[in-house]
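can't give you the sequence, but here's the structure:
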């Protein structure tokens, strides 16, 4: 077949331009066979020019994506067009897939049909740069997203569920989170040299939830020895990757051969384990898997997931510490609060303390029941202002002081007067509100007085609810005194409810209006007191308490009189 040649001769500017340029230049005939290849394209392809002559691009370099349809259009209408050529040649490149941008013109060839002249420039580095830039933007977007979607609460279970839901399915098909367990209350400690992981939360595709339940065994804990991939991952602080893992590789993760069979049954072919590290120590670990037709984890995937894990580890650690401190604080509160004294047989008493959902701090709420002479029972509800351990310690002092004062036979207003006087003399810097009520089953009465405390609610035998609006005296600790009692009748079966302001106080709502919500509750007078308190707590606050809540219910038995 005829071949096209550049004009011979020294000093020809056209020849120097074509053969000296770094751009690839080719001339094709009407059948897209090469008539000419310049040195730049020969160097790029790794083949001599003679390898191209008389052959199409697909015949010479089959791994390149060919723009034959675009070239046909240029031949047909003579309008130049740009196109891209991508793929690999015989010359290796650190960029992997290579990319050229080329423009083709129709040219008249001497003695034959019109052909094409193509001029191309490699843009692989630019494409790689743009890809890297896009990857970086996606990674930053993920990190921004994890900051808003993981750690929305201080509940450890919720935080770990948010993390696993974030990772699967966006970055893996399944994800499970385990937390390093340092307290072994209620369970024997792990053997020496083992680390205990508490299985917290996980995410898996629909129909594969069974996988999460069976991973790591049936119990809530996994004790991990040295030499296992999960343990090594936490010890060195680096991820462990098992792409297209063999059974032997799975064994390094699971130890138990049964777990390997579970992974295989779920179709998992690749695993990635990433430690959750804060302040240089592991607080947990995330295990991710890809299944079925999903691609193995790439280096970019690993880098991105590491960044997500580092950001999420802060939230997980905060939630874990909150959970631990909150439990300790609650135990301290209960220890300081202790149990109220047993009332007289004619009165049944039940009480609850619910810590605020927004703070790990204990508070100053307290309650008590104190048996008095003549079958009377003194009921106490108090609230030291402020939060924290100091408020709880002050509460314990107030509670003990009030118990001492109440041993003398006095009316509720006199007890409050003496209580206020002694607290003021002690110089304690925290005021307290307090409500006292004496139930007298023999007389069928209840006498109450308030030191700035919310009024009690009375559940009558017919199910109606009254609010005892008491004269409001000053808080305890002011030294002002001036408390007035109020006496109400209490038929057998009547229930008196005392509470702190955390039960009814709402942001933006007058507390008197919130108190009156009690009267709108539908309650049964025959409901057991424990169930009654559950109902009141659920209906008035829906479990979302902005402050600590203490509530006490006292019921006069039908046979009391």
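Perfect, thanks for sending it. Remember, it's a predicted structure, so these values are computed and weren't measured experimentally.

could you use CA atoms for every contact and neighbour count after this?
OK.

so residue 454: helix, strand or coil?
coil (DSSP: H, G, I helix; E, B strand; the rest coil).

residues near the residue lying closest to it once chain neighbours are set aside, how many?
Nearest non-adjacent residue to residue 454, counting by Cα to Cα, 6 or more residues apart in numbering: residue 501, 6.4 Å away. For residue 501, the number of neighbouring residues by other Cα atoms under 10 Å comes to 22.

second one coming, line it up with the first:
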């Protein structure tokens, strides 16, 4: 069987280079996943290969170049080749998460042993990326368990193996850094770009606990429903590290599925919790949902144990949006949002949705909330794409307690701005 084919990514459009570049990268990833699926490549190996091709192609496409991709399956081996434009400097293959070889013709080649049966990937790029992250996090968890078991065995041996133990610790550190790089690359793919919503301006800032830490449990999702309304999900999963990331992904995916299936907005948190109880009984997460009509500004908020959003009026006045009865998140007793917050997001008004790391940096939540109202008021006039980063920087000027932080800003432009 010979499934060879050659693909070439076209130039990006000058009018929107970032969006065109992102579309080209999604197209390349889709081709690699299709080849891996036909060849039966395991999800974990596919994830490293997809990330390697993305890292190789991203700077070329960003500079307006083209990337030629060819795939073939012969004698039970999947071969994927990438040819970069000339004169392009040779890539540093040691930095790629999947080992590759550089041919004399300047072509980067990966070769993987094909499986016994196809392993298809989801057609949606985001869902496929989530699947790959889950596979890598599962592998990372297994490596951590294996490392712990090995250290325990070494601790019971005599002092003559101390040098070997030190060397293994160094390798373990290198492994953690290598996985952190992979996680950061996949984390970027998991932070969805603001969707295009006529009548609304969107901005986001994600601030991890540490610059070199892997993904955390603070994730968000936003998409446009078939009726044109914007749906936003903000999740803060209990715990830290890759386990909390997996839990947060599970929650956001469950709520997206239920929302697109047409389940009532009021019941989404409770329904998601009931659905996930049998799948992940230990999962716990606070959840905040928002649904906004960009034409009228009609807004609904469902809060499952999450920090209250902030409304910044067109004149700069700020206030918290607290429901009469506070709900509980996924995995908690009696989950759900018994009372919705309903409001009209007027022209020029801004809605701020955030996780608790924004207001707990000084360990005093009340003081943090008071500062948030003042910071939001003072910087209300900033453009929405810049507003979240500016607010996070001001709130984290002093950090006593570090935690992952997500801040989303949604503004309905003033009438003159829309004209």
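Noted; the coordinates are in hand. As the structure is a prediction and not an experimental result, all values here were calculated from the model.

superposing both, give me the TM-score.
Remark: TM-score between the superposed chains equals 0.54 [TM-score structural alignment, normalised by the length of structure 2]; 260 aligned residues with a Cα RMSD of 3.7 Å.

counterpart of the residue nearest to residue 454 of structure 1 over in structure 2?
Mapped onto structure 2 by TM-score structural alignment, residue 501 of structure 1 lines up with residue 356.

list the contacts of that match.
With contact taken as Cα atoms under 8 Å, 6 or more residues apart in numbering, residue 356 of structure 2 is in contact with 306-307, 405.

now tabulate these in TSV and tack on distance to residue 199 of structure 2 and neighbour count.
Putting the contacts of residue 356 of structure 2 into TSV (distance: Cα to Cα, whole Å; neighbours: other Cα atoms under 10 Å) gives the following:
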residue	distance to residue 199 of structure 2	neighbour count
306	27	23
307	26	21
405	27	24
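
of these, closest to residue 240 of structure 2?
Comparing these against residue 240 of structure 2 with Cα to Cα places residue 405 closest, at 12.7 Å.

how far away is the residue nearest to residue 454 of structure 1 from residue 280 of structure 1?
43 Å (Cα to Cα, to the nearest Å).

for the residue nearest the centre of structure 1, helix, strand, or coil?
Of all residues in structure 1, the one closest to the mean position by Cα atoms, centre = their mean is residue 159, 2.6 Å from it. The three-state label given to residue 159 of structure 1 by three-state DSSP is helix.

does it touch residue 315 like I think?
Yes - between residue 159 of structure 1 and residue 315 there is a contact at 7.2 Å, judged by Cα atoms under 8 Å.

what is the equivalent residue in structure 1 for residue 281 of structure 2?
Checking TM-score structural alignment: residue 281 of structure 2 goes with residue 428.

what's the burial count for its match?
Residue 428 of structure 1 has 13 nearby residues by other Cα under 10 Å.

and for residue 166 of structure 1?
Around residue 166 of structure 1 there are 20 other residues, counting by other Cα under 10 Å.

are we agreed that it is in a helix?
Yes - under three-state DSSP, residue 166 of structure 1 falls within a helix.

do I have it right that it meets residue 146?
Yes - if you go by Cα under 8 Å, residue 166 of structure 1 and residue 146 touch, sitting 7.3 Å apart.

what's the residue nearest to residue 117 of structure 1 when sequence neighbours are not counted in contact with, if anything?
Excluding the flanking residues, the one nearest residue 117 of structure 1 by Cα to Cα, 6+ apart is residue 27, at 4.5 Å. For residue 27 of structure 1, the contacting residues are 4, 34-37, 115-118, by Cα under 8 Å, 6+ apart.

just the element for residue 27 of structure 1, please.
strand 24-28 (DSSP states H and E).

which residues in structure 2 does that strand align to?
Using TM-score structural alignment, strand 24-28 of structure 1 pairs with nothing in structure 2.

and what of stretch 45-65 of structure 1?
On structure 2, no counterpart of stretch 45-65 of structure 1 exists by TM-score structural alignment.

what about the closest residue in space to residue 29 of structure 2 that isn't next to it in sequence, distance to residue 125 of structure 2?
Nearest residue to residue 29 of structure 2, sequence neighbours excluded (Cα to Cα, 6+ apart): residue 50, at 5.8 Å. Distance, residue 50 of structure 2 to residue 125 of structure 2, using Cα to Cα: 11 Å.

so for those two, which sits in the more crowded spot?
Higher neighbour count among residue 50 of structure 2 and residue 125: residue 50, with 22 against 17, using other Cα under 10 Å.

these two touch, right, the more buried one and residue 34?
No - with contact defined as Cα under 8 Å, residue 50 of structure 2 does not reach residue 34; the gap is 10.8 Å.

the longest helix in structure 1 is where?
In structure 1, with assignment by DSSP state H, the single longest helix is helix 299-337.

what residues does the very next helix or strand once past that one touch?
As assigned by DSSP H and E, the chain's next helix or strand after helix 299-337 of structure 1 is strand 347-354. Strand 347-354 of structure 1 is contacted from outside by 343, 365, 367, 369, 377, 439, 441, 529-530, 533, 548-557, 560, using Cα under 8 Å, 6+ apart.

where do the helices sit along structure 2?
Along structure 2, the segments classed as helices by DSSP H run 17-39, 43-62, 125-155, 162-190, 241-260, 268-277, 365-378, 387-395, 415-418.

the third one relative to helix 17-39, how many degrees between them?
The one in question is helix 125-155 of structure 2. Here the directions of helix 125-155 of structure 2 and helix 17-39 differ by 70 degrees (axes from the mean of the first three to the mean of the last three Cα atoms, to 10 degrees).

read off where helix 125-155 of structure 2 ends up in structure 1.
So helix 125-155 of structure 2 sits over no part of structure 1, by TM-score structural alignment.

name the helices or strands packed onto that helix?
Judged by 3 or more Cα pairs under 8 Å, 6 or more residues apart in numbering; DSSP states H and E, helix 125-155 of structure 2 is in contact with helix 17-39, helix 43-62, helix 162-190, helix 241-260.

count the neighbours of residue 175 of structure 2 for me.
Neighbours of residue 175 of structure 2 (other Cα under 10 Å): 14.

what of residue 100 of structure 2?
18.

any idea how far it lies from residue 272 of structure 2?
42 Å.

equivalent analysis for residue 190 of structure 2, please.
20 Å.

compare neighbour counts for those two and give me the winner.
The neighbour count for residue 190 of structure 2 versus residue 272, taken as other Cα under 10 Å, is higher for residue 272 (24 against 20).

show me what the more buried one lines up with in structure 1.
Residue 272 of structure 2 maps onto residue 419 in structure 1, by TM-score structural alignment.
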